[in-house]
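Trainee: sharing a model that was predicted from the sequence below.
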Amino acid sequence: MSVPAANPRKTSGVRMLGPVDVTRLVQAVRQVPEAAWAAENAAKPNRFEALDATQHIVFRFVDSGRDWRFSHDRPAWGYWRGVLAPVLAAAVAPYGYARGVFPRVMLARMPAGGVIQPHVDALVAAKWPHKIHVPLLTNPQVVSHFGGAEHRFAVGEAVEVNNLAPHWVRNEGASERVHLIFEYYDADQPEPDWLAGFLASGANR
């Protein structure tokens, strides 16, 4: 079976979506105790070697890595939804989707000196939604490589990135980096022709 094609609406590099008010969300992130980070990270469903020492608090996640259309709230979503919802809505406003869906939503915390190794988001569930980052805490020595170029994303600047080509991150600064990372797609966009056949085949990718 051929490799499923990506959503043609996804960026092939980076797409700057504009500034977002992250004041309340940043305040909430700064108040998360170390024990809470450790507990949430231990329970996370996204365990990939490329993530190295990066910790996550996962709010929403797909039911299966084979299909982005079905997802669920995780326990932390109910507590955080009030501060997350305005940021999510503002970040995706440029798309103009009447029925947008967030299959995955999480915080990603990279320590000083941390590295996310070169990788692609290989699961089929990552091929259709837009992949969006909103930096919450960062420093000038955080370098993100997307779309064949290095970027230094500023706090509150929402950006869609190409997650299907090799990408990596280095935090060469003395402070941690925390991003809100999420996926987003248009529920009214016709599903790709390959999806039904892929699911029927039972393929893993």
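Mentor: The structure has been received and is ready for your questions. Numbers count the residues shown, from 1 in each chain.
Trainee: CA atoms for contacts and neighbours, from now on please.
Mentor: Noted.
Trainee: tell me the helices in the chain, going along the chain?
Mentor: 23-30, 34-42, 75-92, 194-201 (DSSP state H).
Trainee: so the second one versus helix 75-92, what angle?
Mentor: With axes from the mean of the first three to the mean of the last three Cα atoms, to 10 degrees as the basis, helix 34-42 and helix 75-92 are set at 80 degrees to each other.
Trainee: this is the other structure I want to compare:
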Amino acid sequence: MVTTMHAVAPAAGVAGEGPVDEVARLAAVEESLIEQMRAEALGAPTRGVLAYGEYQSGGWWTASLMNHSACGDPHDVVIGDGRPGPTSLLEAMPATARFLAGLGLDFMYVRLARLAPNSFLWEHRDYAELHDRPRHRLHVPLVTNPSAVLVTAGTRVHMAAGALWRLTPSQAHGVCNVTGPDRLHLIADVYADDAYEALAAGAHLQEQDVDSLPTMTTEDRAGLLGRAEQLAGLGFPTAAEENLLRSYYRFALPEGGAYDLIAELHERRGADGEVRRWRAAKAHLLAR
């Protein structure tokens, strides 16, 4: 059995400036254990399933390690409350199973999540329908690269390997992997308890983790909308929309700002149905 004491240790370093309430390092994870879990994840017999299409550009794959499936199906990726059981995939990943058990946490759901190159998870919130119990999301990066970043509160954060990270998914956020290779994370949703609070006491960010995005100028906005209008006029409205959605990863926008840009694009085009659709998407994806 890998214990928390041996597998996970308080991360060294002084807390840095940045959105620590939204995303933070909690602890260091032994490199030898990362290597074992990485080998198990890369050797898994399934990539999982493409899920949450409304949140993404494509390229987001998930496979369950602990879920509420009666038969332990790793392709059941519906997140919900309750005490999960191991799937057949976790049963074939002994090092990962020992790591999870050694954390001593109260799990809600555990999965492998893969984000392919040139893929984006658009700005959204999670947990909007789950209010009865406090919960948190933990990440262990297994494969990553500098272009794979999380964006929240106008800040890019690269979740580096070798650490256990916490994300607060009830805050608006998005993820991108621009150049690749695949970004592969072990993700665990856990309920708040004394074991979690002890682990979270070490929450911090290091200076190299954080990069503030620039503010969008009037000229930037006009240029983005002008290029989007050109694309839409040439018959590529989806490409125009995705170009505007990607502005979330380039500029520090107000919450939902990328969706507002798309609504403005369609207002200029007189496409009232599309305006209503994107305003509804904004309300749905960013629901509190």
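Mentor: Thanks, I have the structure now. Computed from a prediction, not measured in an experiment: that's the story for all the values here.
Trainee: and the TM-score between these chains?
Mentor: Remark: TM-score between the superposed chains equals 0.68 [TM-score structural alignment, normalised by the length of the first structure]; 164 aligned residues with a Cα RMSD of 3.0 Å.
Trainee: so which of the helices of the first structure comes closest to G65 of the first structure?
Mentor: Between G65 of the first structure and the helices of the first structure, the shortest gap by Cα to Cα is with helix 194-201, which sits at 11.3 Å.
Trainee: does E229 of the second structure belong to a helix, a strand or coil?
Mentor: Following DSSP: H, G, I helix; E, B strand; the rest coil, we place E229 of the second structure in the helix state.
Trainee: I'd say A90 of the first structure and V22 touch.
Mentor: No: with contact defined as Cα atoms under 8 Å, A90 of the first structure does not reach V22; the gap is 10.0 Å.
Trainee: before we move on, back to that, redo the helices of the first structure as TSV? Include distance to D52 of the first structure.
Mentor: Output for these, formatted as TSV (distance: least, Cα to Cα, whole Å):
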stretch	distance to D52 of the first structure
helix 23-30	21
helix 34-42	12
helix 75-92	23
helix 194-201	31
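Trainee: S144 of the first structure is nearest to which of these?
Mentor: Among those, helix 75-92 sits nearest to S144 of the first structure (Cα to Cα), with 19.1 Å.
Trainee: the closest one vs helix 23-30, what angle?
Mentor: Using the same axes, to 10 degrees: helix 75-92 of the first structure against helix 23-30 is 150 degrees.
Trainee: buried ones in helix 75-92 of the first structure, by neighbour count?
Mentor: W77, V83, L84, V87, L88, A90, A91, V92 (16 or more other Cα atoms under 10 Å).
Trainee: what about P129 of the first structure, how many residues close to it?
Mentor: Here the number of neighbours of P129 of the first structure (other Cα atoms under 10 Å) works out to 24.
Trainee: please apply the same query to A113 of the second structure.
Mentor: 24.
Trainee: swap in the one 5 residues further on?
Mentor: Residue crowding around N118 of the second structure was assessed by other Cα under 10 Å; the count is 17.
Trainee: assess the claim that it and P181 are in contact.
Mentor: No: the pair N118 of the second structure / P181 is not scored as a contact, 9.5 Å apart, by Cα under 8 Å.
Trainee: measure stretch 168-181 of the second structure end to end?
Mentor: Stretch 168-181 of the second structure has an end-to-end distance of 25 Å (Cα to Cα, to the nearest Å).
Trainee: tell me the buried residues in stretch 170-188 of the second structure?
Mentor: In stretch 170-188 of the second structure, counting by 16+ other Cα under 10 Å, buried: 170-178, 180-188.
Trainee: that one aligns to what range in the first structure?
Mentor: Under TM-score structural alignment, stretch 170-188 of the second structure corresponds to residues 164-182 of the first structure.
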